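J.: Pasting a predicted model and its sequence here:
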Amino acid sequence: MSTYKKNESDSDDESTTNDKEKKKGAKILPYFLLIPRLQRLYMSPESDVAIIWHEDSRTKDGFMRHPADSPAWKTIDHTYPNFARELRNVRLRLASDGFNPFRNMNVSHSNDIDVYLQPLIEELKELWETGVETYDASIKNTFNMRASLLWIINAFPVYTNLSGWSTKGKYACPKKMVCDSVLGTLLNLDGKTKDHLKSRRDLQEMKIRAELHPAPLPNGKVYMPPTYFTMDKKEKELFCEILMGVKVPDGYSANISRCVQQKPPKLSGLKSHDKHFDAASASSYFHLATEAKQGGPVHYRWMYPTERYLGTLKSYVRHKAKPKGSIAKVYLAEECLAFCSLYLSSDVERIHNKKSRNYDDGGKEDVLPIFSMPGRPIGATVATRLDLETLDKAHSYVLFNCKNICKFYVIRIENFVSSSWSACTVTHLDKIGDNIITDDLRHLANGPCEFVKTYKGFIVNGYRFHIKVVEKKRKTQNSGVILEALTRSFSSTRNNNTVTGDVTYYGVIKEIIELQYSVENKIVLFLCDWISNGSRKKVDENGFTLLNFVGVKPDKEPYILASQAQQVFYVKDRVHKGWKVIIKTTPRDSYDMDEQTNVDVKMLLQSATSTGPDKDVDVDIEMVRRDLEGTVVENTTLQIETLDENFAEEAS
C-alpha cells in the first residue's frame, strides 16, 4: 500500500506518474484490534482468575478499596443487571494524552484523534450491544463476552481533542488555575494575582473582613491595606530560595527546584502534575473529593501511569521518518512476550508478577519474630568488623526488642541492659529439660558475628531509606526517620517510681548494618543521630516542629530495628540558622481508605447545594500586616464592570 496521498492528476498506471511532482505523505493508522486482545485474556487460567477477582476475592468490608466499591461501578450494575450478572464481562477505561514521538515539543505532530478513534468506537459498540463469543480456558467452554467503557482518563488539555471543550483562559484546568492563582497571589505577579481591587470590593459587598476593604484617597485613587499573606521583596526571594533548596523523599513529588527563579522571584515551567502536588489542598473547591468517591480509589484512574508509558513508547522511535512503525513494531514484540510469559512458572519474575518499586519482601515465616522482619537492601554491600563495644550496643538493643526473651530479663536502668540471657543460660535450661529453647533462641543467645554487612540503602515498610552521606549528590532526601517509642522513666529526681509514656524520636540515618546470628538469621539496624526533647526541639508560632542537628552528639543508644522506622524529611528554616522543619510522609503505595457503609448512590452522585458564603470563622486572625505598606491603585470601577458584562455575555 502506498504511503503517499494520491493526487487528482495521478493515474492508476504507476508508469505514467510524474516523478518530479512533490508527493505528500499519507496518514496511516497502525490500529491493534481490541476484541482479540480481550479474548486472549481468557486463554490463560491465571489471567482468567484475575478478571473475576473483584467479585470472588475482593475484601468487602465497607471501605473503598477497589473501583468495584465505587458508586460508578455499582450504578452500572444496578442499571444493567444482565451485564452485571456475567462476572467475566469487562469494564474498560480509555486513556489518552498529547503525543509527540520525537521527544521535542517544538516540533508539531498531527493528532487527529477523532479520526483515529473511529475503529475503536465501532468495536466498543459491538462489545456493548451484542458481545463476542469467547473461549474460557479455565472451564474449557465458550461464553458471550461484553464490555463497557466505564472511565475516560486524560490530562485536562485533552478535553479539547476528545470533547471539543476549550481548555484555555477561564476554562483551563481547575487545579492548574488554583495553583497559578495561589502562587501568583503570594508573589504578587502581574496578571496572575487574585488580590486586586475587584476582590477587595467583593469583601466590601459581602460585609466581611472590614480591615481589608479598599479606602478611597483624595487624589481619586484607592488604597489597599497589605494582607497577612503579603510579602516584601526579601520574603519573596526567601520563599523561592526554600523551594530551590528543598529535597523530598523518593517518589514524593517532582523536582520543583528546576522551575524556580529567585531574582526576580518567579515560578515557571511547572507541568500539570507538578501543579497537582502544589494544589492538592485546593481540590475541594472543585468537588474533586466527590469525584473520587464516585469513581473509586484515585490511583486506578489518574494519568501518571499513562504519561510514563507514553514516554516509554517515544523511546522506541529509531526511524524518525516512520515513528509509528517503530513504535508499533516494538509494542507488538513486547505484547507477544507478555502473553507468552503467562505460561511460565509463577516463581519466575515477569511483567505480570513484578514487585512494586518499594516492595520489602514481606519477611520470613516460621522463625523467631525478631528474625522475621521485612526489608531488602539496595546498593552495594560492604563487609566490615565492629568493635566489641559497638557490637554489644547493637546486640543489646536486639535483645531488649525481642519479646520471646522478656521472661528471662527485664532489668533496664539508665540506658544499660543487665541480662542473664546468654549461651550459659541456654545451656542450663537445656540440662533441666526446658523445651522452650529453640534453635533460633540458641542463635540469639550466642550473639552476632563481629563481621557485619553495611548498606547504603534499605527498603522497609514501603519506604526507601538511604544513609545521609548518599544525599550530597542527589535531589532527594531519604535519610530522615521517626520512631514512636514507649519509654519508662523516673517521675522525678526524688521519686524512684517509674512512669511510662510515648516519646517521639526524630533522627538521621548514618549507617545501615546487618547483624548475622546464623546463616539464615539476620537482623538489620539503623544507626542514627537522634533528637527527642530538650533545647534542640521547638514548636514555632505556626505549629511547625523544628529540630537542630548542628553539633548533635552520638546517642548512647543509636540503633533501631529497620522494621521500626517510619520516614520524615527536613526542610531548612532559612530564617533561623541550623533549624529544620519536620514533614511527615506516608509510604509510596499506601492510601487512606474512607469508610463507605450504606452508600446511597443517587445522593452521592448529586453535588452539594451552595448556601452562600460561610461566616468568617477566623475572627482571631490579624488580617492586615502592620509592618508593611499597602498598595495604591487606580480606581477602575467602570472598567471592571465592563469586563464583567462582557464575561457574562460570553458565558451565556
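T.: Alright, I've got the coordinates.

J.: From here on, just use CA atoms for contacts and neighbour counts.
T.: Noted.

J.: who's in contact with the helix or strand where Arg37 lies?
T.: Element membership for Arg37 (DSSP states H and E) is helix 34-40. Applying CA atoms under 8 Å, 6 or more residues apart in numbering, the contact partners of helix 34-40 are 120, 123, 127, 134-135.

J.: can you pull the buried residues of the top helix by length along the chain?
T.: In the chain, ranked by residue count with DSSP state H as the criterion, the top helix is helix 323-341. Buried residues in helix 323-341, defined by neighbour count with 16 or more other CA atoms under 10 Å: 323-328, 339, 341.

J.: what's the answer for stretch 365-373, then?
T.: 367-368, 370-373.

J.: circling back: downstream neighbour of the longest helix of the chain in the secondary structure list?
T.: strand 376-385.

J.: Work out the gap between that following strand and the centre of the chain.
T.: 28 Å (CA atoms, centre = their mean, to the nearest Å).

J.: What lies in contact with the helix or strand just after that strand?
T.: Counting by DSSP H and E, the element after strand 376-385 in chain order, helix or strand, is helix 388-400. By CA under 8 Å, 6+ apart, the surrounding residues in contact with helix 388-400 are 370, 405-406, 417, 447-448, 450, 525, 557, 559-561.

J.: Put this next to the previous one:
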Amino acid sequence: MPDGYASHIKQCVVLDQCKITGLKTHDCHVIFQKLLPIALRKLLPENVLNPLLQLSKFFSDLCSKELKDEDLVKLSETIPETLCQLEMIFPPAFFDIMMHLPIHLAEEARLGGPVLYRWMYPIERYLRTLKGYVRNKAHPEGSIAEGYILEECMTFCSRFVDGMPTKISQSERHEDGRADQPPTGITIMSTVDYSKKGFALEQLSLAEVNDMRHFILTNCGDTAPWAREHLEELKRNNSRNPDKQHRQEFVGWFERRITELHKDGKVHKDGKVSNLIYALAKGPDHLARVYNRTVLNGYFFRNSDIEQDLSTQNSGVVVKGDEATGNIDYHGVIKKIIFLDFPPDKEVVLFQCDWFDAPPANRTQSRGYKNDKYGIIDLRITAHRFKEDPYILGLQAQQVFYVRDVKNPDWASVIKMNPHNLFALSVLNGVGLDEAAEADEGGDADVLDVVNAEIIVPEITVPEEITSWCRNDDEGSSVDASVIKSIKPVEFEDVHSESDDDIDDDDAYINDGHVAPLGQEELDDDNGFFL
C-alpha cells in the first residue's frame, strides 16, 4: 500500500492460526473498503457477495471527503435492503446493536457533515499524546496538566522566535511545495525550488530531449493554437501522413515560428507571444535533475526501482483518457521522475513510465486488461505497452496501487487513491467554480478531479415471497380485544429504599478504581430479589 496509508498489515497476519491480530480501527476500514471486495469476488456466490459489496460501498461512500445530499438520501434508502439481505445469510446472533447502527449513519452525515470531522480517530491519537505526558504514575492527572501547560507555553513562545526551526515551523513529512505557489502564466510550469535536494544530474540525449519537448508542447493548453496551425498547414500541403510528419517536425517548426514572432514583436491571432512561451519554444536545459521521489498533486510518488525492498508502493500511476481514446484510463509504474529547467527559473515535471495494456475504444477487455461487472480492473503487470510514448506530465498523474493476485501472480487488481489535503468542491458558497473563477479578480480557480474508487454492485433482487408482509404458510387466528380490558392490573408493594442520607459516612462507597468482592451474606440476600 502507499506510504502512510495504513499499518503494515502483513505483519498482523498469523498464517498458522488463520487470523489477523493487532489491527487498528483504520486498518479495519481499509481492509473492509478496499481489500475485501477484491478477495471475495472470486470466492463467494453472487447472492452472498452482492450484500457484502453493497455494505463495503456504503461505508466507502459515507467516509469520503466530499458528500452530496442526494447521495446520502440514496444511501439511507439502500442500507435497509442491504441489512435485510445480510439477515438471510448470517445467523441471528450476528445481528447485535452495531449491525443496526448503519441505518442511522447516513442521516447523521446529512445533519453533521462529513464523517472525518466527527469520528474518534483524532481523539484517540490525542489521548495517546496526553498519556505521553505522564511522568509520575501516582498522580497521572497532575502530570497531564503540567505537560499540557508546558506544551501550550512552548507553542506560544515559538511563534515569536525567528530564524530558528521549531515544532510549529517544521514542514510535513511529505510536503508539496507547488501547492502554495502563485500561477506562473503557463499551467505546466512552476518556479524552481532550489532548496529541494536528493537529485542526480543526468545528461539527456538529443533524441530524448526532442521526445520530451514534443510531448510537452502537444499536452500544453497554451501551445494548442500553434499545434492546430501546424496540422492545418500540413494538410494544405497534401502531406501523406500529417500526424506522423507533425510528430517529427512540430518541435522545430514551433521554435522557428515563436522566435520569429518574439523577435519582430508581432502578435499572433491568439495573443502576444510571452516570454514563457518563448522559453518553452527554445527548449529545456539538456542537464536534467532526476529524483527518486517527489510530492505532487497531493500524492507522494516514488520510482519503482527503489521499491524493490520496501513494503510500501508509491510508484503506481493512472492517466485519465479523453473522448478520442474512449475514456479509457492508462495504468503504469514510474521509472524516472525528471525535472526539466527552463529560463528564467522555471521547471516542468515529467514522469517516465512503463505502461500496462489498455483496451481499444468502446471495449472493456484485452489480452492484458480486464474490467469485471463489479468495476474492478485487473492488469497483466508483466506485459508492457506503449513503449514509444513513455512520458506524462506530473500534473496529469494520479496515484493507484496494485494488489497482486495470489493464484495468478502475473495479474494485479487496481485500487485508486484520493489525494491528501485536497478537496474537490463542485459548489463554492452556492456558486459554481466556473462562476467563482470569473468573479475572482486574482485569476483562475484550480479544479481538481478527485479519483473515487467506486465499486459497481448489481441491484439486489428480492423474491416476491420474501417482500410480502402476509404469511401464507399458516392459518391465522382472531383474538377478541375486549378480553384485554377485563384483565386486572398487577399491584406491587412499595419497596422502601435507603436514601443517601441514611448511609453512614464511614461506610460510604469510595470510587478508587477497585471493585470490592461480595460476601456470602450479600449473595444470599439476592434470592429475595427475584419475584
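T.: That came through, no problem. The shown structure was predicted, so the numbers you read here are calculated from the model rather than taken from an experiment.

J.: what's the TM-score here?
T.: The TM-score (TM-score structural alignment, normalised by the length of structure 2) is 0.56; 346 aligned residues with a CA RMSD of 3.9 Å.

J.: one step back: could you pick out the buried ones from the contacts of helix 34-40 of structure 1?
T.: Judged by 16+ other CA under 10 Å, buried ones among the contacts of helix 34-40 of structure 1: 123, 127, 134-135.

J.: what residue of structure 1 matches up with Lys266 of structure 2?
T.: Counting by TM-score structural alignment, Lys266 of structure 2 lines up with Asp434 in structure 1.

J.: Using the three-state scheme, assign that match.
T.: Assigned with DSSP: H, G, I helix; E, B strand; the rest coil, Asp434 of structure 1 falls in the coil class.

J.: Just give me the neighbour total for it.
T.: The local packing of Asp434 of structure 1 (other CA atoms under 10 Å) involves 11 other residues.

J.: Roughly how far does it sit from Val426 of structure 1?
T.: Separation of Asp434 of structure 1 from Val426 of structure 1 (CA to CA, to the nearest Å): 9 Å.

J.: repeat for Ile256 of structure 1
T.: Ile256 of structure 1 is 57 Å from Val426 of structure 1, by CA to CA.

J.: swap in Lys175 of structure 1?
T.: 64 Å.

J.: next one: Pro81 of structure 1
T.: 66 Å.

J.: picking that back up, buried ones from the contacts of helix 388-400 of structure 1, can you make that a PyMOL selection?
T.: Here is the PyMOL command that picks out the buried ones among the contacts of helix 388-400 of structure 1, judged by 16+ other CA under 10 Å:
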select buried, resi 370+417+447+448+450+525+557+559+560+561
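
J.: Sort out for me which of the contacts of helix 388-400 of structure 1 are in strands.
T.: Among the contacts of helix 388-400 of structure 1, the ones falling in strands (DSSP state E) are 417, 525, 559-561.

J.: How far off centre is stretch 158-170 of structure 2?
T.: That offset, for stretch 158-170 of structure 2, works out to 32 Å (CA atoms, centre = their mean).

J.: got the contact list for it?
T.: So stretch 158-170 of structure 2 is contacted by Thr155 (CA under 8 Å, 6+ apart).

J.: What is the neighbour count of Arg380 of structure 2?
T.: Residues lying near Arg380 of structure 2 (other CA under 10 Å) number 19.

J.: aligned partner of it in structure 1?
T.: Taking TM-score structural alignment, the alignment pairs Arg380 of structure 2 with Asn548 from structure 1.

J.: do the same with Ile415 of structure 2
T.: By TM-score structural alignment, Ile415 of structure 2 lines up with Ile583.

J.: Likewise for His331 of structure 2?
T.: Match for His331 of structure 2 (TM-score structural alignment): Tyr506.

J.: Next: Ala281 of structure 2.
T.: In structure 1, Ala281 of structure 2 lands on Ala445 (TM-score structural alignment).

J.: what does Val403 of structure 2 give?
T.: Aligning on TM-score structural alignment places Val403 of structure 2 opposite Val571 in structure 1.

J.: from memory that match sits against Lys577, does it?
T.: No. Judged on CA atoms under 8 Å, Val571 of structure 1 makes no contact with Lys577 at a distance of 11.8 Å.

J.: who's more crowded, those two?
T.: The residue with more neighbours, out of Val571 of structure 1 and Lys577, is Val571; 18 against 10, by other CA under 10 Å.

J.: From Cys424 of structure 1, how far off is the aligned residue in structure 1 for Asp211 of structure 2?
T.: In structure 1, the residue equivalent to Asp211 of structure 2 is Lys393, according to TM-score structural alignment. Shown here: Lys393 of structure 1 relative to Cys424 of structure 1, a distance of 20 Å by CA to CA.

J.: Who has more neighbours out of these two?
T.: Between Lys393 of structure 1 and Cys424, Lys393 has the larger neighbour count (other CA under 10 Å), namely 16 against 12.
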